[in-house]
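Novice: here are the coordinates; sequence isn't available:
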């Protein structure tokens, strides 16, 4: 799926999930699966603001970077 197609998905129809490890202060993000394995990401404090969309490949690369420690210095 191409990027414009990801953003064509209506975010109000997505099933948004928040991590069970989230603190009660509400400072976190929510994820929702998209068609073809993509992922949408939004700010849980401002769910009506614009969200970000990632293709399945982009999301896999991001998760791989997390597991490899690519972001440990940030």
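Specialist: Cool, the structure landed. Since the structure is predicted, the reported quantities are computational estimates derived from the model, not experimental observations.

Novice: From now on I want contacts and neighbour counts done on CA atoms only, so please keep to that.
Specialist: Noted.

Novice: Now residue 60: which helix or strand?
Specialist: Residue 60 belongs to helix 56-68 when assigned by DSSP states H and E.

Novice: ok, second structure coming up, stack it against the first:
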């Protein structure tokens, strides 16, 4: 069982890699950041609240999301 859970403080999540955000969002101040965890899951946080809660997803859940994003399934949500 994973030591990570949804809603835990993002600053408590320790992993080999660092938090990463999209290059196009650099400097904008309102970014979604992702971090691959040592157990293969992925944590997601809001860069405006780096110590705030994080959501934790399985690799398959992230793969499904990214596939949908790349396929344009969420384009209607863009500003």
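Specialist: It's in. Since we're looking at a predicted model, the values are computed, not measured.

Novice: before we move on, the earlier item: okay, and the helix holding residue 60 of structure 1 goes to which residues in structure 2?
Specialist: Here helix 56-68 of structure 1 aligns to structure 2 at residues 59-71, judged by TM-score structural alignment.

Novice: Quick one: distance of the matching stretch to the chain centre.
Specialist: How far stretch 59-71 of structure 2 lies from its chain's middle: 12 Å, per C-alpha atoms, centre = their mean, to the nearest Å.

Novice: what comes into contact with it?
Specialist: When contacts are defined by C-alpha atoms under 8 Å, 6 or more residues apart in numbering, stretch 59-71 of structure 2 is touched by residues 40, 41, 42, 74, 75.

Novice: Now with 6 Å, please.
Specialist: residue 41 (C-alpha atoms under 6 Å, 6 or more residues apart in numbering).

Novice: Now the helix holding residue 60 of structure 1 on structure 2. Mean distance?
Specialist: Following superposition, helix 56-68 of structure 1 is found to deviate from structure 2 by 0.6 Å on average (mean C-alpha distance after the TM-score superposition for structure 1).
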